[in-house]
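Enquirer: When you get a sec, could you give me coordinates for this:
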Amino acid sequence: MQTLVSQASAPKRSFLYDPKIRGIFYQVLLVLVVGYLFYMAARNAIENLQRAKIASGFGFLDVTAGFDISQALIPFSAAGSTYGDAFIVGLLNTLIVSAIGIVLTTILGFAVGIARLSSNWMVAKVAMVYVELLRNIPLLLQLLFWYIAVLGPLPQPRDSYSIGTGFFLNSRGFFMPRPIYAADSWAIPVALAIGIIGTILFRRWAKKQQVATGRQYPVGIVTLVLVLGLPIVTWAVLSLLNANPVSFDLPQKGTFNLRGGMQILPEFVALLIGLVTYTAAFIAEVVRAGILAVSKGQSEAAGSLGLKPGQTLRLVVVPQAMRVIIPPLTSQYLNLTKNSSLAVAIGYPDLVQVFMGTVLNQTGQAIEVVMITMGVYLTISLVTSFVMNIYNRRMAIVER
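Expert: The predicted model follows:
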């Protein structure tokens, strides 16, 4: 009876004693404080710009640039292009070197990582030296080495190295034939797209059949036929029905330079080689750790089923290791994309060199330029992480 009376007379506790409500309250308070700080910082910046009579806003993007860019994937001229066009050119140059770099560094990194676990003593030691050497030298020094020490001593255009018909190498870059497409050449990339889609569908079907029946299908041969054979057959058919759908403009030696063809800048080559070889050293260690994380019993079980070492690695070990490899692999992809900003040191016209360099120096609008550049790199990183997280969820073990 006394217990009931004491419980009835006890005062009610305040809602602030509820951990859930208290947590929400503190979070809302933190958001308000951070928002207020950002507001005050923006207000002070605007007042300081107005006091210094510095223009603000994004209207400068429509102003004529007045400078040229050595590599532009879209039409660009000093007289007719704007700062906004320069931003797009720099962005595209960053994206293309990042995309190509991710593909090449993945191939090289996996090859070196697997080589580190090779039973061949020489192969394993060479891979170890590669990893320990390249990942412990700063990337900036490697870029300068490739650009100055390797590509710098190349001869002048008049003394270009000839590498087969239509291929030349000199101090101004690598020159190769430039393809010229006819009106009906669109069928070739369509055939390539159909081949890629067909390959994906066949691989899925073959995987389901292997799980259901244990029978393996020649996925590699079918992939080769669809991805390479189908465009080649399309090109041959178009050649028989009409003129050649694809012709080539070959570079020709002139008195002082090469005329025609397509030029790949030495800055692009040096940046790509540096990024790929540097990042591949880290990916190799990630791959090695992922493979070692797979139980040795998996390889022994695969061997008892009659699988060869190459099949065991490709069908059993690597698919399981990918669950460990993907998260740090994503970080390396992000590092490669962000490290591409070091291109400014060798003069490659990426986003930082064009937008943060030339455009900022000519316009003086530091806040807008820095905000746009930071937003671009943030967006690229978030999109890359999003795609890799989707792939990671597909590769994750499903709990039952």
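Enquirer: only C-alpha atoms for contact and neighbour calcs from this point on.
Expert: Fine.
Enquirer: Leaving out sequence neighbours, find the closest residue to L258.
Expert: Q252 (5.5 Å; C-alpha to C-alpha, 6 or more residues apart in numbering).
Enquirer: number of nearby residues for that neighbour?
Expert: With neighbours defined by other C-alpha atoms under 10 Å, the count for Q252 comes to 15.
Enquirer: Who are the contact partners of it?
Expert: Taking C-alpha atoms under 8 Å, 6 or more residues apart in numbering, we find Q252 in contact with 166, 258-261.
Enquirer: Write a ChimeraX command that selects only the buried members of those.
Expert: Filtering the contacts of Q252 down to the buried ones (16 or more other C-alpha atoms under 10 Å) takes a single ChimeraX command:
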select :166,258,260,261
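Enquirer: re earlier: how near is the residue nearest to L258 to A86?
Expert: 30 Å (C-alpha to C-alpha, to the nearest Å).
Enquirer: Same question for T379.
Expert: Distance of T379 to A86, computed by C-alpha to C-alpha: 19 Å.
Enquirer: Looking at these two, which has the bigger crowd around it?
Expert: Shown here are T379 and A86; by other C-alpha under 10 Å, A86 has more neighbours (28 against 12).
Enquirer: Hmm, that one is touching Q353, no?
Expert: No: between A86 and Q353 there is no contact under C-alpha atoms under 8 Å: 10.6 Å.
Enquirer: Find residues that contact each of the two.
Expert: By C-alpha under 8 Å, 6+ apart, no residue touches both A86 and Q353.
Enquirer: about what we covered before: in JSON lines, list the contacts of Q252 along with secondary structure and distance to P177.
Expert: Formatted as JSON lines, the contacts of Q252 follow (DSSP: H, G, I helix; E, B strand; the rest coil; distance: C-alpha to C-alpha, whole Å):
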{"residue": "G166", "secondary structure": "coil", "distance to P177": "6"}
{"residue": "L258", "secondary structure": "strand", "distance to P177": "12"}
{"residue": "R259", "secondary structure": "strand", "distance to P177": "11"}
{"residue": "G260", "secondary structure": "coil", "distance to P177": "8"}
{"residue": "G261", "secondary structure": "coil", "distance to P177": "5"}
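Enquirer: One more, so I can put them side by side:
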Amino acid sequence: MRNPRASWRALLVQAVLVLALATLAYLAAANAAQKLARQGIVAGFGFLDRAAGFDIGQSLIPYAAATATYRDAFLVGLLNTLLVSGLAIVLSTVLGFAIGIARRSGNLLARAFAAAYVEGFRNLPLLLQLLVWYVAVRVALPPSSDPAQWGAGAYLSQRGLFLPRPEFSGFAALVPLAVVAGIGATGLLIRASRRAVALGQKPVPVLWPGALLVLGLPALTAAALALAGDPVPVAWPARGPYDIEGGLALRPEFAALLIGLSTYSAAFIAEIVRSGLDSVASGQREAAAALSLSRGQVLRLVVLPQAMRVIVPPLTSQYLNTTKNSSLAVLIGYPDLVHVFMGTVLNQTNQAVEVVALTMAVYLTLSLATALVMNRYNARAAGTRR
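Expert: Sure, this is the predicted structure:
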């Protein structure tokens, strides 16, 4: 039987410990504020509303050096970090699953290539790989004085790739909503296919219907808007006196960072997938083959769903590492959060405590959000398998 006095004693000890930690934190903050005041530095986040006065090479939102504030610079760096991290997670997942499945392929050449890929990319430092990709990308591109041109709206040079930029404002916002609807409908098809297999029925086709939903719905929406007299506005790039102006600019720094993060993370994901596939008993494959399922259907509908219970936990850690590794962008000049905020903003404002605290809070929030989503998926998938 639990002793009530011991329980109260334990609660008292914990309360004293929390109070002591809070006191230490307060004293440290007060001491830091006093030292900053002596140096003429005003503590607080009021500096975010001051004029930034510097330009940023790549921005997903309107940003002008003459009118932008440090808050705008923070948002630009944050969005750039989210862009490259999100795309790297998607690309590395696709490539990693393909390499991991190839490592258990019946084709000797596919197995050898997958093993060489994993051992090569996994055992080289990411910092070195980013430098190699950055140099390779820039050397392979045409010079800025003579960019390559395709049609009337696509340019490629050492300054980057410039493409037409659609503006999804007003009724044009229906187009990205159609993409989301197509992805949701494809998810329903996948669930229906798995349910049919669980009931011993013929699986529902997913690949081509899903592709039509994801690509066809946005195309039909854009066509309907054009017929209604409200087409999606497009900003076209054009040759300027010094550089290509307008449109959507994809800088070499972005391409090098995205390729480096994707290929490096894919090597680790491939090993995670391989271990997950090995965890599924061979009898599951034999039973699926007895139901006249093809090898692709056996993998997609039987093996992978069971392997995911082993794949998801380490895959979550790899996603977190990919997001944190994006901070190495400062080495090649990609304007991510660390480069913009911890670099330029910190040097101009000297608000070290606030800048470091905001940057740490962003990466902590991104990591916790990613872990929450993956853990919920893992719990839901594990629940359906019981």
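Enquirer: What's L291 of structure 2 aligned with over in structure 1?
Expert: L291 of structure 2 maps onto L305 in structure 1, with residues paired by TM-score structural alignment.
Enquirer: Return the distance of that match relative to G214 of structure 1.
Expert: Applying C-alpha to C-alpha to L305 of structure 1 and G214 of structure 1 gives a distance of 11 Å.
Enquirer: now swap in A115 of structure 1 and tell me
Expert: Using C-alpha to C-alpha, A115 of structure 1 is found at 29 Å from G214 of structure 1.
Enquirer: out of the two, which sits in the busier spot?
Expert: A115 (21 against 11).
Enquirer: ranges for the strands of the stretch 1-150 of structure 2?
Expert: 148-150 (DSSP state E, counting those that start in this stretch).
Enquirer: What segments of it are helices?
Expert: 4-38, 70-102, 108-122, 126-140 (DSSP state H, counting those that start in this stretch).
Enquirer: out of those, deepest packed?
Expert: helix 70-102 (a mean of 21; mean count of other C-alpha atoms under 10 Å).
Enquirer: distance of the aligned residue in structure 1 for A33 of structure 2 from E368 of structure 1?
Expert: In structure 1, the residue matched to A33 of structure 2 (TM-score structural alignment) is I46. Here the distance between I46 of structure 1 and E368 of structure 1 works out to 12 Å (C-alpha to C-alpha).
Enquirer: Which neighbours do those two have in common?
Expert: Joint contacts of I46 of structure 1 and E368 (C-alpha under 8 Å, 6+ apart) do not exist.
Enquirer: what do we get in structure 1 for A20 of structure 2?
Expert: Using TM-score structural alignment, A20 of structure 2 lines up with V33 in structure 1.
Enquirer: what does V63 of structure 1 align to in structure 2?
Expert: In structure 2, the residue paired with V63 of structure 1 is R50, using TM-score structural alignment.
Enquirer: dump the residue contacts of that match.
Expert: Contact analysis of R50 of structure 2 by C-alpha under 8 Å, 6+ apart lists 69-70.
Enquirer: Please report how far it lies from G96 of structure 2.
Expert: From R50 of structure 2 to G96 of structure 2 the distance is 44 Å (C-alpha to C-alpha).
Enquirer: same thing with Q297 of structure 2?
Expert: Using C-alpha to C-alpha, Q297 of structure 2 is found at 19 Å from G96 of structure 2.
Enquirer: Same check on Q149 of structure 2?
Expert: From Q149 of structure 2 to G96 of structure 2 the distance is 33 Å (C-alpha to C-alpha).
Enquirer: Compute the number of surrounding residues for the closest residue to I325 of structure 1 other than its chain neighbours.
Expert: With sequence-adjacent residues excluded and distances taken as C-alpha to C-alpha, 6+ apart, I325 of structure 1 is closest to G290, at 5.4 Å. Neighbour count for G290 of structure 1, taken as other C-alpha under 10 Å: 21.
Enquirer: Counterpart of G290 of structure 1 over in structure 2?
Expert: With TM-score structural alignment as the criterion, G290 of structure 1 matches G276.
Enquirer: Check the mean deviation of the strand or helix carrying its match from structure 1.
Expert: Using DSSP states H and E, the element containing G276 of structure 2 is helix 252-278. By mean C-alpha distance after the TM-score superposition for structure 1, the fitted helix 252-278 of structure 2 averages 0.7 Å away from its aligned residues in structure 1.
Enquirer: which other helices and strands contact the helix or strand following that helix?
Expert: Using DSSP H and E, the next helix or strand after helix 252-278 of structure 2 towards the C-terminus is helix 282-290. Packed against helix 282-290 of structure 2 by the contact rule (3 or more C-alpha pairs under 8 Å, 6 or more residues apart in numbering; DSSP states H and E) you find helix 295-298.
Enquirer: List the buried residues in the next helix or strand after the helix it packs on.
Expert: Once helix 295-298 of structure 2 ends, the next helix or strand along the chain (criterion: DSSP H and E) is helix 304-325. Across helix 304-325 of structure 2, burial judged by 16+ other C-alpha under 10 Å covers 304-312, 315-316, 318-325.
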